[in-house]
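[1] Quick one, structure for this:
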Amino acid sequence: MTHFPPNYTDSYFNFLVSKGIKTSTLKQYSSDLNKFFFWMNNYKGTIEFNTFMALNDRDFEIFIGYISEKGYSDATFRRILSVLNQFLKHFNINSDVLLAKPKERPLRSLNKNDFISDDEMDILLKSMSKLGTSEARNYLIERNLAIVCLVRYYGLTPNDIASITMNGVNLAQKTIAINSNGTSLKIKLQDEHIQYIRTYRRSIDKSIRPRFRSKDPLFVAFFNLTFSFRFDYAAGIPQPLSVRAIQEMIKDEVKFAGLRKISAKHLRNSCILNFLSYGYSINKVITYFRLSDPFSINRYQKYLKSIES
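    Now for the predicted structure:
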C-alpha cells in the first residue's frame, strides 16, 4: 500500500519545524504535497525517491495540466505550485515551469470591496467601544479593540496574533515581537493601542494572568458562560485564544456595527495598501507582511495606482 506522503518528505518537514513553521501551516503543506504525490503515483506508478528525483519539466507541465483540470481557484492553484516548488528546492531541484506558470494565472484584480474604508473603520471602532447586550462581549471590549487594531494598523494575521507570547511583549517600550512561520517581526505600538492591551491584561485574574518574560500567550481564551478566562492546568499556562475565535470575533463585531461582511483579510489588505502609499519599498513590504508570493504585491500596486490617478 502506497504511503502518502512518502518518507523522504520527513527531512523537509523537520526543516520546516526547525524554522518555526506552525502546525496548521505544516498540515496545509502536507495536503498540497499529497495532491502532487497522488498524481505522481498514478502517472509514474510509484512515488519512490529515485523516480521523484528523475522528474523533469515535462513531467511538471503534465502535473500542472492535471491540477488545472481540477477547477481550483487561482489562489489555490498558485499555492500548490509554490509549496511544490519550495519542496523541490529542498532537494536542489529547480523547475522553470513551476516558477513561470503562476504568472499565467494571476490573482484577480483588487477593488474597493477588498479593503475596509476609513469611514468603515471609524464606525467599527466606535461600535466596538460601546456596551452591548452581551455581558461576555462587554467584558472583552479592550481585548477585541487591541486585536482589531493589530490587524488593521500593523498588518498582523489571526495566526500571528494567536502566536504572541509574553516573552515578546514589552509594555514599557510599547513593542511586540512575533515569530511566525520562521520569520521574526517586531512592531512598536501607538499609545492608544498598547493601553488596550494593558487594560485587557489587568482584567484577567492575577492567578492566571499571562506572565511577563514567559511563554504564556498574550491573548487568552474566554469562557462566555462563566465570564472567565481559561487556564490549561495540564500545560501550566493560560489557554491560548484560537485563530478561529479571533476570526469569528472580528466578523461578530463587524455585524454588530451594521457593516457589510468584512474579515481580517480586509483589514490587513488596507494595512498593506497604506505601507505602499507611504512609499515603502516593494522588498520591505514583502518582508514585513511575509508575503509568500512576490507576484501578489502587484495587485496592490495596480489598485493603488488606480485610486491615485
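
[2] only C-alpha atoms for contact and neighbour calcs from this point on.
    Will do.

[3] after the longest helix seen in the chain comes which helix or strand?
    The single longest helix within the chain, with elements called by DSSP state H, is helix 23-44. Beyond helix 23-44 in the direction of the C-terminus, DSSP states H and E gives the next helix or strand as helix 49-53.

[4] How far off centre is that next one?
    A distance of 33 Å separates the centroid of the chain from that of helix 49-53, by Cα atoms, centre = their mean, to the nearest Å.

[5] swap in stretch 180-200?
    With Cα atoms, centre = their mean, you get 16 Å for stretch 180-200.

[6] related to what we said a few turns ago, other SSEs contacting the longest helix of the chain?
    In terms of contacts (3 or more Cα pairs under 8 Å, 6 or more residues apart in numbering; DSSP states H and E), helix 23-44 is packed against helix 57-68, helix 74-90.

[7] quick one: contacts of the shortest one?
    Looking back up the chat, that one is helix 57-68. Phe36, Trp39, Phe77, Ser95, Asp96, Val97, Leu98 (Cα atoms under 8 Å, 6 or more residues apart in numbering).

[8] on that earlier part again, and the helices and strands packed on helix 23-44, which is most packed in?
    Sort the helices and strands packed on helix 23-44 by mean neighbour count, taking mean count of other Cα atoms under 10 Å, and helix 74-90 sits at the top with a mean of 17.

[9] angle of that one against helix 23-44?
    Orientation check (axes from the mean of the first three to the mean of the last three Cα atoms, to 10 degrees): helix 74-90 against helix 23-44 gives 80 degrees.

[10] tell me the angle helix 74-90 makes with helix 57-68.
    Taking the same axes, to 10 degrees, one finds that helix 74-90 is oriented at 150 degrees with respect to helix 57-68.

[11] I'd say Ser109 and Gln301 touch.
    No - applying Cα atoms under 8 Å, one finds Ser109 not in contact with Gln301, separated by 10.3 Å.

[12] In TSV, list the helices and strands packed on helix 23-44 along with distance to Pro158.
    Listed next are the helices and strands packed on helix 23-44 as TSV, based on distance: least, Cα to Cα, whole Å:
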stretch	distance to Pro158
helix 57-68	29
helix 74-90	19
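
[13] and Gln239, how many neighbours?
    Gln239: 21 surrounding residues under other Cα atoms under 10 Å.

[14] returning to what we had before: pick out whichever of Ser109 and Gln301 has more residues nearby.
    Using other Cα under 10 Å, the more surrounded residue of Ser109 and Gln301 is Gln301, with 16 against 12.

[15] and this one, so I can compare the two:
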Amino acid sequence: MNEQQLPQFVKDYLVHLTKKGRQSSTIKRYTYDLMDFFHWLSVYKNTVSLTIWTELSREDIEQFFLYLMEERQYKVRTIRRIHSVLRQLATFYLKTKQHAIFLYEPPELELVPLQQSEWVTEKEARRLLSIIHSVQGLSEKQQEARPFFAGRNETIIRLFLDYGLSLQEVTRLTMNDVHFERNEVIIRSEKGEQLFSIEWKDEDKRCAYKYFKTIPEPVRPRFYSQDPFFVAFDFQRMTFRWSYENDQPKALTDIAIQKMLRLEVARAGLRKGISAQHLRNTFILRCLLNGESVQRIQEKLGLSTPLSLQRYLLTIKQLQNVGKTESWPY
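    Down below sits the predicted model:
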C-alpha cells in the first residue's frame, strides 16, 4: 500500500497533523506506520473503511501486533511506536477511549515473564481436547454437522498446542505443504518461502487424514496443489464450501479459526480469552520445561533470532522458583 491508497479518513488525519505544525519527518513516520497497519487490515478484512476501523475488536488488534512481532520481527520499541500512532488516530476520530486499540497493552520495553493467564494448564488442555468430539451444548443440527469437522478442529488445536505453530502459519497451509506419506508438514512464510517443517505424530496424522477424507470428493482439496488444507464448512447445506472465484475449496480464515477456538473454549467451560497464541505459548514453555535448548526450539519454530524466547526463559525461571506444578503449562 502506498500513501495514495490510504483511506480518506486517514489522509484527513495526516492533513490535521500538518496543520498543527508537526514536523515533516514526524508526518512521514506516521504515514509509514499507518500504511503498515492499513495494508495489513486490507488483507485481513479484504477492505478498509472508517466503519471497519471503528468496529475492530481487541482480538483484531492483537492479531495485527502478533503479525508485526512474528512475521515482521519488529522490535518492541517499534511496536510501541505504532501502537501510539494508532491510539492517536482513534482519539482524533472518536474523541473517547472506546476503540479496541485502548484495550491492547503493547509489550514492555523491559522484558517481564508471561502471566499465568497467557498459557493453558494440563487440566485446561485436556478439557479443551476432550470437548471437540463431544456433543455437549450442541443443538440437533450442530450435532449432525459435528462429525464432519471435529477432526479439522482437533488438528488445528494440536498444531498450536503440540507443534507451536502460529495462527498465520496454520491458515497458510496448502496441499503442497501437507505430506501424509512421510508424516511431514512444511511451514512457509507470508511470501511462500519454506521456513521449517514438522513431523506429525502418527495419531495426529491419522486425525488429519480422517478429516481430509470426510470432505466430499468434488470439493476436497487436491493433492500437490495450492488448495487450502483447512476448509470452511457450510452449516446450511451441511457440506464443505467451494470458492468459485478461486476455483478451489474455500479456505478457513484466521478469523474463522479464532471464532472456532472461542466456541470450543466456551463449550469446554474454560476461561474467556484463550487464543492460538496462548496455546503456542504453552508449547514453547513446555519445551523449555522438558530441557530443550533455546537453539533447538528456535529451529523447531523457524525463528530468525533467539531473542523472542527471552520472555519464556524468564517465565520458566519464575515457575521453577514458585514450584506450583499444577499451574505449569500442559
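
[16] export the contacts of helix 57-68 of the first structure to JSON lines and tack on distance to Ile161 of the first structure?
    What follows is those, written out as JSON lines (distance: Cα to Cα, whole Å):
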{"residue": "Phe36", "distance to Ile161 of the first structure": "32"}
{"residue": "Trp39", "distance to Ile161 of the first structure": "36"}
{"residue": "Phe77", "distance to Ile161 of the first structure": "27"}
{"residue": "Ser95", "distance to Ile161 of the first structure": "35"}
{"residue": "Asp96", "distance to Ile161 of the first structure": "36"}
{"residue": "Val97", "distance to Ile161 of the first structure": "36"}
{"residue": "Leu98", "distance to Ile161 of the first structure": "32"}
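
[17] Pull out the buried positions in stretch 181-189 of the second structure.
    Glu184, Val185, Ile186, Ile187, Arg188 (16 or more other Cα atoms under 10 Å).

[18] For the second structure, which segments count as helices?
    For the second structure, the helices defined by DSSP H occupy 8-19, 24-44, 50-54, 58-66, 76-94, 122-131, 140-161, 167-171, 202-214, 254-267, 276-289, 294-301, 310-322.

[19] To Leu109 of the second structure, which of those lies closest?
    Proximity to Leu109 of the second structure (Cα to Cα) singles out helix 76-94 among these, at 6.1 Å.

[20] Distance from the chain centre to the closest one, please.
    On Cα atoms, centre = their mean, the centre of helix 76-94 of the second structure falls 21 Å from that of its chain.

[21] helices or strands up against that helix?
    When contacts are defined as 3+ Cα pairs under 8 Å, 6+ apart, helix 76-94 of the second structure packs onto helix 8-19, helix 24-44.

[22] Tell me which of those helices lies nearest to Leu89 of the second structure.
    Closest to Leu89 of the second structure of these is helix 8-19 (Cα to Cα; 7.1 Å).

[23] Could you give me the buried positions within the closest one?
    By neighbour count on 16+ other Cα under 10 Å, the buried set for helix 8-19 of the second structure is Val10, Lys11, Leu14, Leu17.

[24] Show me which of those is closest to Leu285 of the second structure.
    Of all the buried residues of helix 8-19 of the second structure, Leu285 of the second structure sits closest to Val10, with 40.2 Å by Cα to Cα.

[25] Residue range in the first structure corresponding to stretch 123-132 of the second structure, please.
    Taken onto the first structure by TM-score structural alignment, stretch 123-132 of the second structure occupies residues 119-128 there.

[26] Now that stretch on the second structure. Mean distance?
    Once fitted to the second structure, stretch 119-128 of the first structure is off its aligned match by 1.0 Å on average (mean Cα distance after the TM-score superposition for the first structure).

[27] next one: that stretch to chain centre, how far?
    23 Å.

[28] Buried residues, that stretch. List them.
    Glu120, Met121, Leu124, Leu125, Ser127, Met128.

[29] Which pair in the contacts of helix 57-68 of the first structure has the greatest spatial separation?
    Longest span within those, Cα to Cα: Trp39 and Asp96, 19.7 Å.

[30] Over to stretch 58-77 of the second structure now: how far is its first residue from its last?
    21 Å (Cα to Cα, to the nearest Å).

[31] Actually, stretch 217-228 of the second structure.
    So stretch 217-228 of the second structure: terminal residues 14 Å apart, Cα to Cα.

[32] thinking again about what came up before, relative to Tyr154 of the first structure, which of the buried residues of stretch 119-128 of the first structure is nearest.
    Met121 (14.2 Å).

[33] What's Phe229 of the second structure aligned with over in the first structure?
    Under the alignment (TM-score structural alignment), Phe229 of the second structure maps onto Leu218 of the first structure.

[34] Around that match, count how many other residues there are.
    Neighbourhood size, Leu218 of the first structure [other Cα under 10 Å]: 27.

[35] now do Asp232 of the first structure
    Asp232 of the first structure has 12 neighbours, counted by other Cα under 10 Å.

[36] and Asp114 of the first structure, what does it touch?
    Lys265, His266, Asn269.

[37] what's the nearest residue to the last one if we skip its chain neighbours?
    Going back to what we said before, that points to Asn269 of the first structure. The shortest distance from Asn269 of the first structure to any non-neighbouring residue, by Cα to Cα, 6 or more residues apart in numbering, is to Phe115 (5.8 Å).

[38] which residue sits closest to Arg213 of the first structure, ignoring its sequence neighbours?
    In space, Arg213 of the first structure is closest to Asn167, 4.0 Å off (Cα to Cα, 6+ apart).

[39] So that neighbour sits against Phe212, correct?
    Yes - in this structure, Asn167 of the first structure is within contact of Phe212 by Cα under 8 Å, at 6.1 Å.

[40] residues touching Leu189 of the first structure, list them.
    Contacts of Leu189 of the first structure by Cα under 8 Å, 6+ apart are Lys174, Thr175, Ile176.

[41] So which of those residues belong to strands?
    Thr175, Ile176 (DSSP state E).
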